[in-house]
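**Q** Based on what follows, work out the 3D shape:
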Amino acid sequence: MDGILNVLKPPGMTSHDVVAFVRRVTGNKKCGHTGTLDPGAAGVLPVCLGKATKLARFVTEGDKTYRGEITLGIATSTQDAFGDILAYQDASRVTLEQFKEVIPSFLGSIEQVPPMASAIKVQGQRLYELERQGKTVEVPTRVVTIYDLKIIDSWDWQTPHPRILFDCTCSKGTYVRTLCSDIGQALGCGAYMSFLLRSRVGAFGLESTVTLETLAKLARKNNVRKLPYPWYRQYSICRWWRSFPPLKNP
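**A** Here you go, the predicted structure:
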């Protein structure tokens, strides 16, 4: 089987876990993903099968769109909800208007310092491997492009940790959790990324993804080739995060 399978990666699995699953259920030994998506994030993960693996780099180069949530007043070691709390303060003084005022400074070409808990290589090793070894290295900055950053909703402004839902369209190599952390620093209160859904990679969007459950079901019936036009309702994947409160001060 040759082609690109647009998989909906669930939270809790690594991108490599998804590739291993696809390889097992389809019987294709030659397959690979087109760009890592954090284990805690969900969303679009195109997986190339067979001869299509030669096209992977072209898919990877495309821009990406995310729906994310930023929680103010808490900074973590991984810049998302899975790290240790480094700083904790009351951010109720920050207003939505102040948040909107800092957004323009993050549009266009900006510099980012990727987090230690990331898959990029420094000195021949991935940063998360160095972190697990207790090593700290100087991480080089990278230039990325934020094409669009739009506020979708916000709540909890009367609490110590306001939360803002946003859509972000950006270039390859952008760390959305670093973007959230940098916005928190600009506001002087700290912040972390409390939710992330990748809604598009190049020409591949949520509307054409297939869940792993559906893929496994079709594979059992030997109908995997019927997947050119799978469908998915975007908002059902978002329900799980709304039930989770912000990180609490330990």
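
**Q** C-alpha only now, for contacts and for neighbours.
**A** Noted.

**Q** Identify the residues contacting T136.
**A** Neighbouring residues of T136 by Cα atoms under 8 Å, 6 or more residues apart in numbering: L130.

**Q** any idea how far it lies from Q123?
**A** 12 Å (Cα to Cα, to the nearest Å).

**Q** Check G134 too.
**A** In this view, G134 and Q123 are 15 Å apart by Cα to Cα.

**Q** One more, so I can put them side by side:
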Amino acid sequence: MISGILNVNKEVGISSNKCVSLVKKALDIKKVGHTGTLDLEAYGVLPIVIGKATRVSDYLMDDKKEYITEAVFGKRTDTLDYSGEVLDTSDIVFDKDQLLEVMEGFKGEITQIPPMYSAIKVNGQKLYDLARNGVEIERKVRKVNIYEFELLKYEFPKAKFKIICSKGTYIRTLIDDLGEKLGSFAYVDSLC
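**A** I've put the predicted structure just below:
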């Protein structure tokens, strides 16, 4: 029986569960899982655990996560990323120093409210299924850690960030909250 960890380079538009089912089918093995759900619109490394390696899944999920994301300021979408409908716009402009100053407030332990467009289940239903049906429900605030929040590039209205964070962090929410703190709006344009 095959056991191990397979690093899959997940493409945009493929779910984490679809990656698992493709590996199951390709290797003809039943005991396969992933180490944390990546957004449908995200791409990048998704570790897939196979056979006996599924036992280490929880340890891998608890480890730090690293993301590179591009954000667009001045607009908010219902999904908090480029795939959603624009809900709000702002013409507020800020410089790099203002952005860096506000970013400092997001380092360390912070609280987030998970987005409606997420795989979190409430009463057996995924939030994104409820959101697609126009239903919005109250979500519990959660604590997450932002270990690093680095600005890689900035040319208003776009910015590129490197983020190292704890499990359970929603980068879309982080960017949305950052936009709000700047007196504007923001959404994720790409997430790796």
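
**Q** TM value for the aligned chains?
**A** Once superposed, chain against chain, the TM-score is 0.96 (TM-score structural alignment, normalised by the length of the second structure); 191 aligned residues with a Cα RMSD of 1.1 Å.

**Q** what's stretch 218-232 of the first structure aligned against in the second structure?
**A** With TM-score structural alignment applied, stretch 218-232 of the first structure matches no range in the second structure.

**Q** neighbours around the closest residue to I120 of the first structure other than its chain neighbours, how many?
**A** The shortest distance from I120 of the first structure to any non-neighbouring residue, by Cα to Cα, 6 or more residues apart in numbering, is to R126 (5.3 Å). The local packing of R126 of the first structure (other Cα atoms under 10 Å) involves 15 other residues.

**Q** now R142 of the second structure
**A** Residues lying near R142 of the second structure (other Cα under 10 Å) number 12.

**Q** What residues does it make contact with?
**A** When contacts are counted by Cα under 8 Å, 6+ apart, R142 of the second structure touches T111, Q112, I113, P114.

**Q** Strands of the second structure, start to end?
**A** Here the second structure has its strands, by DSSP state E, at 4-10, 32-34, 44-50, 65-73, 75-77, 86-89, 108-112, 121-122, 125-126, 142-155, 158-165, 186-191.

**Q** Could you look over those strands and pick the most buried one?
**A** strand 186-191 (a mean of 24; mean count of other Cα atoms under 10 Å).

**Q** now that strand: which residue numbers in the first structure?
**A** Strand 186-191 of the second structure covers residues 191-196 of the first structure once aligned (TM-score structural alignment).

**Q** ok so, going back, surely the residue nearest to I120 of the first structure is in contact with P115?
**A** No - taking Cα atoms under 8 Å as the definition, R126 of the first structure is not a contact partner of P115, at 11.2 Å.

**Q** In stretch 76-96 of the first structure, which residues are buried?
**A** By 16 or more other Cα atoms under 10 Å, the buried positions in stretch 76-96 of the first structure come out as T76, S77, T78, Q79, D80, A81, I85, Y88, A91, S92, V94.

**Q** Any idea how far apart the tips of it sit?
**A** First-to-last residue span, stretch 76-96 of the first structure, Cα to Cα: 22 Å.

**Q** ok, G190 of the first structure - contacts?
**A** L72, G73, I74, A75, A87, Y88, S181, D182, I183, G184.
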